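**Student:** model this:
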Amino acid sequence: MDVTAPALRRPENSRAERAAAGKAARAAVPLRAHAELELAPDRDVVGLLLGQATSRVPELVPVRHGRMLASPFTFFRGAALPMAADLASSPDSGLRVQLCGDAHLANFGAFASPERRLVFDLNDFDETLPGPFEWDVKRLGASFEVAGRDNGFSDKQRRAIVLAAARGYREAMRDFAQMPTLDVWYAGTDLEEALQQARSKLKKGRYEASEALLTKARKRDSTQALGKLTTVVDGRRRIVSDPPLVVPVEELFDHLAADAINQEIRSLVDSYGRSLQPNRRHLLHQFTVTQLARKVVGVGSVGTRAWILLLEADGGEEHLFLQAKEAQESVLAAYAGRSRFANHGQRVVVGQQLMQAVSDIFLGWQRTTGVDGVERAYYVRQLRDWKFSAPIDQMVPSGMQVYADLCARTLARAHARSGDRIAIAAYLGSSEKFDNAIADFAVAYADLTERDHAALAAAVDEGRAAARFDV
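**Tutor:** Predicted structure coming up:
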């Protein structure tokens, strides 16, 4: 399967032919069918999660389980694999796009464009792979239902939020279907403009709070990371140890192994530069790696190997933080087909560049063999560059509804770049049938998530799974 060309159509198909294909798909798989949640009779959510643990850092697996058990929403964030298995049993529109693969509301956020604008987009592509467009929409809709429950919202408030997401996706796809192809590729979301457009929907205090968050986002850069993650020792910047969340490499291994890993990572940085544009490769080579540390990230990613790299230039007067994160096979692969890329770091980067309007200038990939003799794929990016995520647990219903619309329209733009936007728009139509189907699915899946959360808790109590809650 070619991850770079998931589109349904050939370039020579006319707009009318593509619209007809979308309507034919709707006749085969009615919109109302997307409300269905059919589960495999031998479904074992705990077994799937424990299966993922075999390829992860053993001492971090209990941390992952502990974070997932914090609430049904944190469980949902870490349960991309069980949901992929569940979606594989659902009706399939046959309209393929480049999927994010983990399109929940916490995987959208703000970051800096190369032009130093604050943009809003998807920001997690570990699971990206081609597949049916509705898989991302269902995961997004369900995430709002689960998060709304965590926030104590009423049934009516939660349904309004999920409907806003489904409607936003459908209406945005219709708009993209009417646009020229180049205009779709030039489209993006400037966060300040989006906030201005949402001003009438937000109370004054909420609007001012949102502006304050944008100001805070601009301060989340390498300089801020430097102050938080490092200290000066004997005149040089060193990463501060905070086990198990941040552990310098020299504390993880004996002296010889640490030296070998330092050399491995430096070699990775040198060779990963070949995946960058020549001008960005030149910029990278102005910096030298001085230290690295293992860093625990996210919820679902806990246990995969993630390193933060401290680099310096101009004799230590300038610093840059990069993150090298292990890329394993997508959770979608068993259900949507394997990527043609043997290097999953490349799979992540190509998928990200296909879906995002703009991407980090240091985004690249490489494969390296560790001191344990195991070859692993990595993708590399800046640790922070105005990166910021919305405070979901602080949202009120009206704010989450605005956010749902923003996320959904952003997802539609990402899908419109890779799939057949005209066929998808024709499939969705102008009625609210799809919106209501997604809202119904979201309720059913949130109920399932609560049961799955309880099942993992029971597995921990029974000793089948281990969990650590103090980090």
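**Student:** From now on I want contacts and neighbour counts done on CA atoms only, so please keep to that.
**Tutor:** Fine.
**Student:** Residue 329 looks like it's in a helix, true?
**Tutor:** No - with DSSP: H, G, I helix; E, B strand; the rest coil as the criterion, residue 329 is assigned coil and is not in a helix.
**Student:** which ones are touching the nearest residue to it once chain neighbours are set aside?
**Tutor:** The spatial neighbour of residue 329 that comes closest, neighbours along the chain excluded (Cα to Cα, 6 or more residues apart in numbering), is residue 344 at 6.3 Å. Residues touching residue 344, when contacts are defined by Cα atoms under 8 Å, 6 or more residues apart in numbering, comprise 327-329, 377-378.
**Student:** swap the cut-off to 7 Å and go again
**Tutor:** Residue 344 makes contact with 327-329, 377 under the criterion Cα atoms under 7 Å, 6 or more residues apart in numbering.
**Student:** Can I get those in CSV including neighbour count?
**Tutor:** Putting those into CSV (neighbours: other Cα atoms under 10 Å) gives the following:
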residue, neighbour count
327, 27
328, 20
329, 20
377, 21
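**Student:** how far does stretch 291-311 stretch from start to finish?
**Tutor:** From the first residue to the last, stretch 291-311 extends over 7 Å; the measure is Cα to Cα, to the nearest Å.
**Student:** Also stretch 279-293?
**Tutor:** Stretch 279-293 has an end-to-end distance of 27 Å (Cα to Cα).
**Student:** hmm, which two among the contacts of residue 344 are most spread apart?
**Tutor:** Checking the contacts of residue 344 against each other with Cα to Cα, the farthest-apart pair comes out as 329 and 377, at 9.7 Å.
**Student:** now stretch 29-37, how far from the chain's geometric center?
**Tutor:** For stretch 29-37, the gap between its own C-alpha mean and the chain's C-alpha mean amounts to 25 Å (Cα atoms, centre = their mean, to the nearest Å).
**Student:** ok, and what's touching it?
**Tutor:** With Cα under 7 Å, 6+ apart as the test, stretch 29-37 has contacts from 90-91, 93, 433-434, 437-438, 440-441.
**Student:** do that again at 10 Å, thanks
**Tutor:** Defining contact as Cα atoms under 10 Å, 6 or more residues apart in numbering, one finds that stretch 29-37 is touched by 23-26, 86-87, 89-94, 134-135, 138, 427-429, 431-445, 448.
**Student:** likewise stretch 452-465?
**Tutor:** If you take Cα under 10 Å, 6+ apart as the criterion, stretch 452-465 is touched by 44-47, 49-50, 61-62, 65-66, 68-76, 79, 82, 446, 448-449, 451, 466-468.
**Student:** For residue 325, list the residues it contacts.
**Tutor:** When contacts are counted by Cα under 10 Å, 6+ apart, residue 325 is found next to 126, 294-295, 297, 301, 304-308, 345, 365, 377-381.
**Student:** Name the residues of the top helix by length along the chain that are buried.
**Tutor:** Looking only at the chain and at elements set by DSSP state H, the helix with the highest residue count is helix 433-462. By neighbour count, and taking 16 or more other Cα atoms under 10 Å as the criterion, the buried residues in helix 433-462 are 433-446, 449-450, 452-454, 456-457, 459-460.
**Student:** Same question for stretch 141-150.
**Tutor:** Counting neighbours by 16+ other Cα under 10 Å, the buried set in stretch 141-150 is 141-149.
**Student:** Also this sequence, please, to line up against the first:
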Amino acid sequence: MAVEKDTPGKQIRATVPRTSQGDFILSPQRPSVLEAIRTSNEGRVKKLIPIRHGRMSESPFAFYRGMAGLMAFDLSGLPHTQLTVQAIGDCHLSNFGGFATPERTLIFDANDFDETLPATWEWDVKRLATSFVLAARHNQLKEADARDMAVKVSTSYRHSMYEYSRMNTLDLWYMKFEMHALMNSTTSDEVRNMLRDAIAKAEKATPQQVFYKITENVLGTFEITDQHPLIYHPLNLEKEKASIQNFLKEYSHTLQEDRRYLFSKYHVEDVALKVVGVGSVGTRCLVALMMNDKNEPLFLQVKEANASVLENFTAKSKYKHAGERVVQGQRLVQAASDIFLGWSTSDDGRHFYLRQLRDRKIAPDVNHFDKEVLMAYAGLCGRMLARAHAKTGPSEQISAYMGKSELMDTAIGKFAVAYADQTEKDFAEFTKAIKKGQLPVEIA
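**Tutor:** This next block holds a predicted model:
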């Protein structure tokens, strides 16, 4: 009887056993939590840093969202296969959601790529799995359920990777997770009703709706309404007019020609700084209100881009412009990307990327997910992540390494619980530093 020869993926098990993926050991070189936070604050807008600390202080999960760099350090010292994909980088359950494709179809996909970079596939899986443990604990679910959700992420990822590794390449790249199809395929009435409500809300969300929600008429011109300290005007449009035009001209050259033509129909009406997310707080994030000759609005989000937190532990990005790194990574991973996705550079040399603001976006309210919904969501995120990695990495080798048994899933569950425990310890150190006055905090 002939013996099947080991594939390259299976051969990696000799040096990186699947059980080792469950190990978590702190490096003696690991920086203190206070040091890590101060390092991550470097280059941010100083007066916004207390707001960042305030948002991170809400829970261990919120802290986890803001400290992708610390986890990157921890992951880099652990066993990994070095099978490289286009990693999301900051891969947690709140960085997935729904949005509209250029054809206006609502799809589910990853939607935050500030840290994207080629890296080993396990880092995304482990960060995603750990986020489900922390979210389950935050929602006061049983500890056994929290672990099972991390296992579910891995199981869904493993089964899907096997499926995608055998798909026709074009079919894989055309594949989308359409929200209506997800709603119709679920066996859970609760999940179906939740998706139906989310889809209905998203389909009503138009640029005009956003326009009336966040703008006001001031002496015959429209302005974004100040909501200090989260939305305010740092720029004088008249004084900065030339700089803004140069910035947008450079940006327009990163768009496809047809989209550049469309963009040329709009002019800048107003620009305001807007605090967003948790990890992004303190970076320069702006909202630009554009109008055309018909007084129809277009909102662009302008986000500062810096080096990925993964770059200290992998090769440097091949893109010299951090905004281009984000955009190209997003285009690789997503099934469809915003038509206004592009990048530019400010006069002071800062890198930015641009996209539409709130384009029929569906942001899952994970803080209120019960066991049934969170478990279903874990399976969906694992499946979507596998598709992203299969598109951009050696899917057959990754699938062969994981194999058909539950060994890998058990290891990921073990790791996720251990790292969630560590995150809670780190969070305790963080809140202790706040109480001692070592870190300024503002709740906004």
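**Student:** still on that earlier bit, looking at structure 2, where would I find the counterpart of the longest helix of structure 1?
**Tutor:** Using TM-score structural alignment, the residues of structure 2 aligned to helix 433-462 of structure 1 are 407-436.
**Student:** ok, residue 97 of structure 1 touching residue 413?
**Tutor:** No - look at residue 97 of structure 1 against residue 413 with Cα atoms under 10 Å: they stay out of range, at 11.1 Å.
**Student:** Need the residues touching each of these two.
**Tutor:** Between them, residue 97 of structure 1 and residue 413 have 355, 421 as joint contacts when contacts are counted by Cα under 10 Å, 6+ apart.
**Student:** neighbour-wise, which of these two wins?
**Tutor:** For residue 97 of structure 1 against residue 413, the residue with the higher neighbour count under other Cα atoms under 10 Å is residue 97, and the figures read 30 against 26.
**Student:** Not counting its neighbours along the chain, what's nearest the more buried one?
**Tutor:** Nearest non-adjacent residue to residue 97 of structure 1, counting by Cα to Cα, 6+ apart: residue 419, 4.3 Å away.
**Student:** tell me, what residue is most central in structure 2?
**Tutor:** When Cα atoms, centre = their mean is applied to structure 2, the residue found nearest the centroid is residue 112 (2.9 Å).
**Student:** Which position in structure 1 pairs with that one?
**Tutor:** Structural correspondence for residue 112 of structure 2 with respect to structure 1 (TM-score structural alignment): residue 124.
**Student:** Can you get me a residue count around the residue nearest to that match when sequence neighbours are not counted?
**Tutor:** If you skip the residues right next to it in sequence, residue 124 of structure 1 has residue 107 as its closest partner in space, 5.6 Å away by Cα to Cα, 6+ apart. By the measure other Cα under 10 Å, the count of residues near residue 107 of structure 1 is 18.
**Student:** counterpart of residue 107 of structure 1 in structure 2?
**Tutor:** Taking TM-score structural alignment as the alignment basis, one finds that residue 107 of structure 1 is matched in structure 2 by residue 95.
**Student:** Return the residues in contact with that match.
**Tutor:** For residue 95 of structure 2, the set of contacting residues under the criterion of Cα under 10 Å, 6+ apart consists of 65, 88, 109-113, 128, 277, 363-364, 381.
**Student:** cutoff 6 Å now
**Tutor:** The contact partners of residue 95 of structure 2, taken as Cα atoms under 6 Å, 6 or more residues apart in numbering, are 110-112.
**Student:** Out of these, the closest to residue 177 of structure 2 would be?
**Tutor:** Residue 177 of structure 2 lies nearest to residue 110 out of the contacts of residue 95 of structure 2, by Cα to Cα, at 10.8 Å.
**Student:** Wait, that closest one touches residue 96, no?
**Tutor:** Yes - counting by Cα atoms under 6 Å, residue 110 of structure 2 does reach residue 96; the two are 4.3 Å apart.
**Student:** More neighbours: which of those two?
**Tutor:** Counted by other Cα under 10 Å, residue 110 of structure 2 and residue 96 do not tie: residue 110 has more neighbours, with 24 against 21.
**Student:** how near is the more buried one to residue 91 of structure 2?
**Tutor:** 8 Å.
**Student:** And residue 79 of structure 2, by the same measure?
**Tutor:** If you measure residue 79 of structure 2 against residue 91 of structure 2 using Cα to Cα, the figure is 19 Å.
**Student:** Look up how far residue 77 of structure 2 lies from residue 319 of structure 2.
**Tutor:** 25 Å.
**Student:** Compare neighbour counts for these two and give me the winner.
**Tutor:** Relative neighbour count places residue 77 above the other of residue 319 of structure 2 and residue 77, with 14 against 11, counting by other Cα under 10 Å.
**Student:** mind checking how far the more buried one is from residue 314 of structure 2?
**Tutor:** 12 Å.
**Student:** circling back to that earlier point, do you know how far the alignment partner in structure 2 of the residue nearest to residue 329 of structure 1 is from residue 333 of structure 2?
**Tutor:** Residue pairing (TM-score structural alignment): residue 344 of structure 1 is matched to residue 322 of structure 2. If you measure residue 322 of structure 2 against residue 333 of structure 2 using Cα to Cα, the figure is 17 Å.
**Student:** what sits against residue 424 of structure 2?
**Tutor:** Contact criterion Cα under 6 Å, 6+ apart gives residue 60 as the residues in contact with residue 424 of structure 2.
**Student:** measure it to residue 186 of structure 2 for me?
**Tutor:** For residue 424 of structure 2 relative to residue 186 of structure 2 (Cα to Cα), the value is 33 Å.
**Student:** quick one, strands of the stretch 51-200 of structure 2?
**Tutor:** 84-87, 96-100, 106-110, 117-120, 177-178 (DSSP state E, counting those that start in this stretch).
**Student:** Quick one: closest of those to residue 171 of structure 2.
**Tutor:** Comparing the strands of the stretch 51-200 of structure 2 against residue 171 of structure 2 with Cα to Cα, the closest turns out to be strand 177-178 (12.8 Å).
**Student:** neighbours around the counterpart of residue 21 of structure 2 in structure 1, how many?
**Tutor:** In structure 1, the residue paired with residue 21 of structure 2 according to TM-score structural alignment is residue 34. Residue 34 of structure 1: 24 surrounding residues under other Cα under 10 Å.
**Student:** And for residue 117 of structure 1?
**Tutor:** 15.
**Student:** ditto for residue 423 of structure 1
**Tutor:** 28.
**Student:** Name the nearest residue to it, ignoring sequence neighbours.
**Tutor:** In this structure, residue 423 of structure 1 finds its nearest non-sequential neighbour in residue 22, 4.0 Å apart by Cα to Cα, 6+ apart.
**Student:** Quick one: map that neighbour onto structure 2.
**Tutor:** With TM-score structural alignment as the criterion, residue 22 of structure 1 pairs with residue 9.
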